[in-house]
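>>> need a structure here:
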Amino acid sequence: MVFREKGNKHRAKGTLFYVTTRLVMVTILTLVLFSRMTIAHSSEVERSSPCIYVLRVEGPIVPVTADYIQKGIREAYEDGACLLILELSTPGGLYSSTQKIVESILNAPLPVVVHVCPAGAWAGSAGTFITIAAHVAAMAPGSRIGAAHPVAVGSEGELPETHKQKIAQDAAAWVRSIAECRGRDPREAELAVLESKSFSDSEALKAGLIDLRATTREELLQQLEGKKVKLINGEEVTLQVIDKPIHLLAMTSAQRLLLAVSDPNIAYLFMTLGTLGLLVELYHPGAIFPGVVGGISLLLGLYALGSLEARFSGLLLLLLGLILMAAEVFVVSHGLLLGGGLISFILGSILLFNENPFYWRLNLVLVTVTSLILASFLTFLLGAAIKAQRRKVTTGRESLIGTQGVALTELKPEGTILVEGERWKAESTEPVSPGERVVVTGIEGLKLKVKRQSKTDGETY
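Modelled structure (predicted):
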């Protein structure tokens, strides 16, 4: 559910599995350890008095964003902070993640201020709900808020009319409830949902949706000094924020990575890249690099699609397509498995985000282009595999037929030649002088049959 502005061979394979598994494990452990080091470093700052926690959210509201804010509020409270400031700039995001954030702010055990900044920032759709849920809502000059009508993200398609009405009414009731809880104008808040109305900073202040305007953090703190807010337990707190130490709690490296891939189209590209990488490794075992890149990309794509509430049936079709395309390596189906896998992959792409009334949807142009690229690539791989299967197998001495060499002694008709760096007894159908070039035409026991090289036989030996 989202909010947005309306209208918008065996050993080689075993080695590959081992290397891929180890690399993925090392990558995950590195991210986890690095994130823990970041958190530990943040919490080791010595403070002589209650501090002010500052969180920064830029980008869509997705599960990793909700996790970051929830943990930030909890850490700020446990650390004895007197205030938490959430600096916000977002176009919108998932409804489930928005709900978690709003619940955390409404039930926060310490004052939470949401500041839409810097100048020119946007608290669109989901950002509207988060902003008005704060104990104190502020906006920087030039910023805007609103346009909270729920629509699909990632394509041009819209929801059915009955669904739109049902969802819009539910969202309107929710935003009215939040506004009333914080003493804001519920009618103006409702307009942001039902009519997709947007407000400038001055309009939002006049409409009673925010409490103040501030360009910088310092200006915000000056206006917050002495302001009274009421917490969820009924306690009234007078803000004393001047000269309090500031503690910036940034996203960890792992959170930033997960935020970067938490877009349906980027997640789909990771899935496609992962599929290509694994197929290259299966068709040409021992390359290692394509398999490693493909495995990591596939894991990132699966995580992102899962966090974006993708349909389970769509994911199953994607995985089935991958399995069928990989099976072509082991079962000669003359392209049937490959074609079936490609069809399954395309159907899974289309069905990924089509069921939930508040959903992300893939861009159909992206699906079409990636499907064509995948089909072309797989056709090339299949053609190469068929060509390799039809090629006549030549091993040992038979591989010397057609090879060019040079006569070391006179062939009349027998003598010695040098082929592929080795000395061989040879018999020629015509006299050959030492130093002349010859071509192997056959093998008789341990003796090669040769003829004098003509101009059409090439120049290398």
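>>> Every contact and neighbour count from this point should use C-alpha atoms.
Fine.
>>> any idea how far the residue nearest the centre of the chain lies from residue 28?
With distances taken as C-alpha atoms, centre = their mean, residue 261 lies nearest the centre of the chain, 2.9 Å away. Separation of residue 261 from residue 28 (C-alpha to C-alpha, to the nearest Å) stands at 15 Å.
>>> now the other sequence, so there's something to compare against:
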Amino acid sequence: MIKAHRHGLSGRAVVFASLLCLALGTALLAWQAQAQQGGRSALVMTVDGPIGPAIDDYFQRGLERAAESDAELVVVRLDTPGGLDASMRSMISAMLAAEVPVAFYVSPAGARAASAGTYLLYASHVAAMAPATHLGSATPVQLGGGGLPGLGDNQPPDDDADEGASKEGSGAESADEAEPGKRRGDTAMERKVLEDAVAYIRSLAERHERNADWAEAAVREAVNLGARQALEKNVVDAIADDLDDLLARIDGREVVMADGTRTLATAELTLERFDPDWRTELLAVITNPNVAYLLMIIGFYGLVFELMNPGALVPGTVGAVSLLLALFAFQVLPINYAGLGLILLGLGLILGEALMPSFGILGIGGIVAFVMGSVMLMDAESLSISLPMIGGVALLAAGLMLWVVIRFLALRRRPPRTGQDELVGCRARVEADFTDSGHVRLKGERWKARSARPLSRGQAVRVTAVDGLVLEVEPLGSVSN
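Got it, this is the predicted structure:
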């Protein structure tokens, strides 16, 4: 009986151990699956404002980060009135060559993807909008805000104009005659800009099989669409209330990548935020078209005023710094060259403060230029500079400038050592008694002197003023023997 009981306990123990091992194995497999699922992520970026060099730099850094972390998708929340053509094209080129699919999502409600934003939507692998948003108005405009001359008042040409154009125009003009409602500009330059924009956005639409005809209308006629109409006209791929809804709607969708088609697997992705940092925000303020235009004006007139008034220093210093910032904002200079130029300018101005004291003008301008240039190079490729290094060098330069200013202010307070001003305060001795005027000996020289009080021979006097070759004196002590 005892032996049987022991065998029964042993059997139950084996069964219990087997069940425990099975449960642990199941839990381990579930944990591994959850870990693998948790490792799949989507990088979420935010573009809120005009498209410029700062946004271009931020966007490309985001693509690099997504590729390094093996993200499944990059989602860009977009709300923009437009921006610079060069920055927009740079972003599109980076997006078309990206290893990770990019979804542009116009949100929140009330946001827009106007002008350059429309091109970015057409270039993205997934174009989505939130309810109560819109896109369009993609006609090229001048920096000042006006449309290209001739685009605003273009009317459908009459029969005579069509006939003349068919005789004199090119093939592009003949194509316009076939569709007389198209705007095409009045001059060759206007037509070149407009037709280039039309061809560009149509090529983007055809790549992702979106509505190319509406895209052309957005460029030629500056038309707009709301979210619902954009989905109906095959301008965007989805309407989503939020990011989770967006990921659910585009799951399983095929997109065109640089190396072929890819099927998205976006269900239950972990969202990783990559918001603009303080550096991007600062550069975005500088590259705002309105601020950039103002910097260009200040830079131009600052240099003009400095040339008209050499040695003024303030307009020249402000003008040089503003002009370099404006050239960066307009993408005339890339971010690394603009940053390096500002650093060299800053060091030159700080050195100028030491060699040619301006009581802080050159020094302050140099520190501002140095710090701005260093900030630009903080994340520039192969030219990264750390923030502590920037702060340390800036504080060192500020300390040097402060020492120079204090030193020269102290020198200004010292009494003169040459010229007539040096004589004021010096002691002299009366050569002979006189009541109104007479002579005194000063530093071995005989000077004519005047005094409001009678003076005696040998009396010590102090010089109070110099009037030409006459000294104004006053008595200091008693007569000496």
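>>> ok, for the residue lying farthest from the centre of structure 1, nearest residue in space, not its chain neighbours?
Distance from the centre of structure 1 peaks at residue 412, with 71.3 Å (C-alpha atoms, centre = their mean). Distances taken as C-alpha to C-alpha, 6 or more residues apart in numbering put residue 431 closest to residue 412 of structure 1, at 5.1 Å, once the chain neighbours are dropped.
>>> Wait, the one you found touches residue 411, no?
Yes: the pair residue 431 of structure 1 / residue 411 is scored as a contact, 5.6 Å apart, by C-alpha atoms under 8 Å.
>>> So if I had to pick from those two, which one is more boxed in?
Taking other C-alpha atoms under 10 Å, residue 431 of structure 1 and residue 411 do not tie; residue 411 has more neighbours (23 against 13).
>>> correct me, but the more buried one touches residue 433?
Yes: counting by C-alpha under 8 Å, residue 411 of structure 1 does reach residue 433; the two are 6.5 Å apart.
>>> So which bits of stretch 165-181 of structure 2 are buried?
165, 174, 176-177, 180 (16 or more other C-alpha atoms under 10 Å).
>>> roughly how far apart are residue 202 of structure 1 and residue 85 of structure 1?
21 Å.
>>> helix/strand/coil for residue 256 of structure 2?
strand (DSSP: H, G, I helix; E, B strand; the rest coil).
>>> can you pull the contacts of it?
125, 207-208, 262 (C-alpha atoms under 8 Å, 6 or more residues apart in numbering).
>>> counterpart of stretch 164-175 of structure 1 in structure 2, which residues?
On structure 2, the counterpart of stretch 164-175 of structure 1 by TM-score structural alignment is residues 190-201.
>>> what's the average distance of the matching stretch to structure 1?
Stretch 190-201 of structure 2: mean distance to aligned residues in structure 1 after superposition is 2.5 Å, counting by mean C-alpha distance after the TM-score superposition for structure 1.
>>> List of residues touching that stretch?
Against stretch 190-201 of structure 2 from outside (C-alpha under 8 Å, 6+ apart): 119, 122, 139-140, 148-150, 184-185, 212, 215-216, 219-220.
>>> Stretch 238-257 of structure 1: end-to-end distance?
First-to-last residue span, stretch 238-257 of structure 1, C-alpha to C-alpha: 38 Å.
>>> Any buried residues in that stretch, and which?
Counting neighbours by 16+ other C-alpha under 10 Å, stretch 238-257 of structure 1 gives 239-241, 244, 246-247, 249-252, 254-255 as buried.
>>> Likewise for stretch 156-171 of structure 1?
Buried-residue list, stretch 156-171 of structure 1, by 16+ other C-alpha under 10 Å: 158-159, 164, 167-169, 171.
>>> quick check, nearest of those residues to residue 449 of structure 1?
The nearest member of the buried residues of stretch 156-171 of structure 1 to residue 449 of structure 1, counting by C-alpha to C-alpha, is residue 158 at 76.1 Å.
>>> ranges for the strands of the stretch 1-150 of structure 1?
Secondary structure of the stretch 1-150 of structure 1 (DSSP state E, counting those that start in this stretch): strands at 2-3, 52-58, 83-89, 93-94, 112-116, 122-124, 136-139, 144-146.
>>> residues in structure 2 aligned with the fourth one?
Same thing as strand 93-94 of structure 1. Counting by TM-score structural alignment, strand 93-94 of structure 1 falls onto residues 83-84 of structure 2.
>>> Name the single longest helix found in structure 2.
helix 2-39 (DSSP state H).
>>> and it, how far from the chain's centre?
In terms of C-alpha atoms, centre = their mean, to the nearest Å, the centre of helix 2-39 of structure 2 is set 60 Å apart from its chain centre.
>>> Where does residue 170 of structure 1 sit, in terms of helix or strand?
Here residue 170 of structure 1, judged by DSSP states H and E, is contained in helix 161-181.
>>> what stretch of structure 2 does the helix or strand just after that helix fall on?
Downstream of helix 161-181 of structure 1, the first helix or strand assigned by DSSP H and E is helix 186-194. Aligned by TM-score structural alignment, helix 186-194 of structure 1 falls on residues 212-220 of structure 2.
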